[in-house]
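K.L.:
Generate a structure from the sequence data that follows.
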Amino acid sequence: MTEQETRVNESQADAEGVQGTDKSNAPKEVAPAEYWEARYGSAEQMWSGRVNQVLVETVDEFDPGRALDLGCGEGGDVVWLAKRGWRATGIDISETAIQRARAAARDAGLTETQANFRVADLAELAADERFDLVTASFLHSPVELPREQILRRAAAHVAPGGHLLITAHAAPPPWASDLHDHGSGGHGSADHSSEDRDSETHEVPRFPLPQDELAALDLDPEEWDTVIAQTRDREAVAPDGAHVVLTDGIVLVRRRAAAVPQ
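P.N.:
Sure thing, here's the model as predicted:
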């Protein structure tokens, strides 16, 4: 499997059925931890283990410090950061994901001081830790997850002079239309009858744009600077082998360093 094919499979997993924004066919009353544990348990490996390219392009020139990766999955980004001198921590609500992340770090020859992983509820982070970099990559979920609350909490963990990097799907993948009812914009499951489809009304799913992320963060302009707020296209290979373009939304904000007393 090529790198492009692997990456598009990862995007498909996040956006499957326009997953992450369309909750019309999401499991009802399933806790996020339960859902994601079952999801990771359904396959030996969910992701490629490769670092997200936006992270590489954005922070490769940063001076290493303490880093926190929200929803770290199987640990690819944390391992990459740790190899570059960061003291990196990854948290996820799936025990299986964290076990795999720890194994990946051991395989890379990293110590727990270099790459640390915790099973933790992203909505209930302890407020007493500060990091020079906090990242959240493709933090989408088909079951209810308080994403905006999580990202606001994430900002609170950024140390003075540090950065918060958010990468998200900014548009559905081109093949997502194949998963929708024609003309409805809603997700159409293969096992729905035509009668079911006719009786259901779905809203067109909406992916967060950078301006949406900034508005939800509601950061104090006296304390924060916006470094990047843009969409960025990347080439990929669709499940049918076609070459396509995917669109990511990228937000990088920097917390201003504390003023030095005169």
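K.L.:
Could you use CA atoms for every contact and neighbour count after this?
P.N.:
Noted.
K.L.:
my guess is S94 meets V119, correct?
P.N.:
Yes - with contact defined as C-alpha atoms under 8 Å, S94 counts as touching V119 (6.5 Å).
K.L.:
Neighbour count for the two, which is higher?
P.N.:
Of the pair S94 and V119, S94 is the one with more neighbours under other C-alpha atoms under 10 Å, namely 26 against 17.
K.L.:
That one: what's its closest spatial neighbour, skipping adjacent residues?
P.N.:
Among residues not flanking S94 along the chain, E37 sits closest, at 4.8 Å (C-alpha to C-alpha, 6 or more residues apart in numbering).
K.L.:
Tell me which stretches of the stretch 51-200 of the chain form helices.
P.N.:
53-59, 76-83, 95-107, 147-156, 194-199 (DSSP state H, counting those that start in this stretch).
K.L.:
Measure how the third one sits relative to helix 76-83, angle-wise.
P.N.:
Spelled out, it's helix 95-107. Between the axes of helix 95-107 and helix 76-83, defined by axes from the mean of the first three to the mean of the last three C-alpha atoms, to 10 degrees, the angle is 30 degrees.
K.L.:
What helices and strands are in contact with helix 95-107?
P.N.:
Judged by 3 or more C-alpha pairs under 8 Å, 6 or more residues apart in numbering; DSSP states H and E, helix 95-107 is in contact with helix 32-41, helix 76-83, strand 115-119.
K.L.:
now with 6 Å?
P.N.:
Here helix 95-107 touches no other helix or strand, going by 3 or more C-alpha pairs under 6 Å, 6 or more residues apart in numbering; DSSP states H and E.
K.L.:
relative to helix 32-41, how tilted is that helix?
P.N.:
60 degrees.
K.L.:
Just give the nearest non-adjacent residue to the residue nearest the centre of the chain, would you?
P.N.:
Centroid-nearest residue in the chain, with C-alpha atoms, centre = their mean: F138, separated by 2.3 Å. Using C-alpha to C-alpha, 6+ apart and skipping the chain neighbours, the partner closest in space to F138 is A168 (4.5 Å).
K.L.:
Then R102?
P.N.:
Closest to R102 by C-alpha to C-alpha, 6+ apart is F117, at 6.6 Å.
K.L.:
Hmm, that neighbour is touching R87, no?
P.N.:
No - the pair F117 / R87 is not scored as a contact, 11.2 Å apart, by C-alpha atoms under 6 Å.
K.L.:
Which one of the two is surrounded by more residues?
P.N.:
Looking at F117 and R87 with other C-alpha under 10 Å, you find the greater number of neighbours at F117, namely 26 against 23.
K.L.:
Show me what the helix or strand harbouring E213 is in contact with.
P.N.:
E213 belongs to helix 210-217 when elements are defined using DSSP states H and E. For helix 210-217, the surrounding residues in contact (C-alpha atoms under 6 Å, 6 or more residues apart in numbering) are 152, 229-230, 249, 251.
K.L.:
Also this sequence, please, to line up against the first:
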Amino acid sequence: MGETFDENFWNERYGREGNVWSENPNPQLVAEVRGLRVGTALDAGCGEGTDALWLAGLGWQVTGVDISSVALERAAARAVSFETAGSVVWEHHNLLSWTPPKDSYDLVSAQFMHLPRQDREPLFARLAGAVAPGGTLLIVGHAPSDASSGARRPHGTDLFFTAQQVAATLDPELWHVQVTESRPRRTVGPDETQITIADDVMRAQRRT
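P.N.:
Reported below is the predicted structural model:
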């Protein structure tokens, strides 16, 4: 039987010494957000809060949501030392059962949410429903090719998705898909050697 990625799992992981994730914002978030008008944002699966705090530094009014209360405690502690033009509120929700407020955010970001398809697609649909007219949906994941890259990645092909697959779930009458790309980048692998990985990036704007 596989692991259950519930709150207990994530609390235990975030409760260990040291950061679970990088202290730098996700690179595709940085690449895609720079040209957007600042407004309200939802960071779904915010973890230790790096992306949310980076957005707040640009002036965004951010809601950071995560299943792990320990991660949110870490995020709130980090926020104390940040001076931001915007703001962040932290909310504790299980994204598999939580429905965000509809039509509420100028940006909804989900970075590397690798879940079984039967969980992932309803989640992405709920996140899409939270985007305000004229707002942006940004979904980024590890490319399926990463499974053979040497990087540490989720086990099971069902946990991977492509940008095109995400875009295909959006109603073209409601959405203008702006980006569907697989972007290679260099990183350090588990054995400290340089490897090439790729991020699948889907960005869409909700029509007004």
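K.L.:
TM-score of the superposed pair?
P.N.:
Once superposed, chain against chain, the TM-score is 0.88 (TM-score structural alignment, normalised by the length of the second structure); 205 aligned residues with a C-alpha RMSD of 2.5 Å.
K.L.:
quick one on the thing from earlier: so what corresponds to the residue nearest to S94 of the first structure in the second structure?
P.N.:
Counting by TM-score structural alignment, E37 of the first structure corresponds to N11 in the second structure.
K.L.:
okay, now its match: neighbour count?
P.N.:
16.
K.L.:
That one against V70, yeah?
P.N.:
Yes - under the criterion of C-alpha under 6 Å, N11 of the second structure makes contact with V70 at 5.4 Å.
K.L.:
L53 of the second structure: how many residues sit nearby?
P.N.:
By other C-alpha under 10 Å, neighbour count at L53 of the second structure equals 28.
K.L.:
corresponding residue for it in the first structure?
P.N.:
Using TM-score structural alignment, L53 of the second structure sits opposite V79 in the first structure.
K.L.:
gap between I166 of the first structure and V204 of the first structure?
P.N.:
Here I166 of the first structure is placed at a distance of 23 Å from V204 of the first structure (C-alpha to C-alpha, to the nearest Å).
K.L.:
Sorry, slip of the keys, the one I care about is A154 of the first structure.
P.N.:
28 Å.
K.L.:
Tell me which of these two has more neighbours.
P.N.:
Between A154 of the first structure and V204, counting by other C-alpha under 10 Å, A154 is the more crowded of the two (26 against 15).
K.L.:
Trace that one over to the second structure, please.
P.N.:
Match for A154 of the first structure (TM-score structural alignment): L127.
K.L.:
swap in F138 of the first structure?
P.N.:
Match for F138 of the first structure (TM-score structural alignment): F112.
K.L.:
which residues of the first structure fall in strands?
P.N.:
Assigned by DSSP state E, the first structure shows strands spanning 66-70, 87-92, 115-119, 131-137, 158-169, 224-237, 243-255.
K.L.:
Show residues contacting the third one.
P.N.:
Taking contacts as C-alpha under 6 Å, 6+ apart, the residues outside strand 115-119 of the first structure that touch it are 82, 88-93, 95.
K.L.:
Tell me the counterpart residues of that strand in the second structure, please.
P.N.:
Going by TM-score structural alignment, strand 115-119 of the first structure sits over residues 88-92 in the second structure.
K.L.:
That stretch: average distance to aligned residues in the first structure?
P.N.:
On superposition with the first structure, the mean distance recorded for stretch 88-92 of the second structure (mean C-alpha distance after the TM-score superposition for the first structure) is 0.9 Å.
K.L.:
cool, stretch 197-206 of the second structure as well?
P.N.:
Mean for stretch 197-206 of the second structure is 0.5 Å (mean C-alpha distance after the TM-score superposition for the first structure).
K.L.:
Would you check the span in the first structure matched by that stretch?
P.N.:
Residues 246-255 of the first structure are matched to stretch 197-206 of the second structure when aligned by TM-score structural alignment.
K.L.:
ok, and what's touching the matching stretch?
P.N.:
160-171, 173, 209-210, 223-234.
K.L.:
what separates that stretch from the chain centre, distance-wise?
P.N.:
Its chain's C-alpha centre and that of stretch 246-255 of the first structure lie 11 Å apart, by C-alpha atoms, centre = their mean, to the nearest Å.
K.L.:
What about R34 of the second structure, how many residues nearby?
P.N.:
So R34 of the second structure, with other C-alpha under 10 Å, has 11 neighbours.
K.L.:
Now do the contacts for whatever residue of the first structure lines up with it.
P.N.:
In the superposition onto the first structure, R34 of the second structure corresponds to D60 when matched by TM-score structural alignment. For D60 of the first structure, the contact set (C-alpha under 6 Å, 6+ apart) is empty.
K.L.:
can you check V65 of the second structure too?
P.N.:
When contacts are counted by C-alpha under 6 Å, 6+ apart, V65 of the second structure touches 44-46, 91-92.
K.L.:
Please identify the residue in the first structure that aligns with it.
P.N.:
In the first structure, V65 of the second structure lands on I91 (TM-score structural alignment).
K.L.:
swap in L170 of the second structure?
P.N.:
So, by TM-score structural alignment, L170 of the second structure is matched to L219.
K.L.:
separation between its match and L68 of the first structure?
P.N.:
19 Å.
K.L.:
Please identify which of these two sits among more neighbours.
P.N.:
Taking other C-alpha under 10 Å, L219 of the first structure and L68 do not tie; L68 has more neighbours (30 against 17).
K.L.:
Could you give the number of residues near D158 of the second structure?
P.N.:
14.
K.L.:
cool, and the one 3 residues further on?
P.N.:
Here the neighbour count serves as a burial measure; for F161 of the second structure (other C-alpha under 10 Å) it reads 21.
K.L.:
ok, now L145 of the first structure?
P.N.:
Based on other C-alpha under 10 Å, the number of other residues close to L145 of the first structure is 17.
K.L.:
could you measure it against F117 of the first structure, distance?
P.N.:
Counting by C-alpha to C-alpha - L145 of the first structure and F117 of the first structure are separated by 20 Å.
K.L.:
Also R153 of the first structure?
P.N.:
Relative to F117 of the first structure, and taking C-alpha to C-alpha, R153 of the first structure is found at 19 Å.
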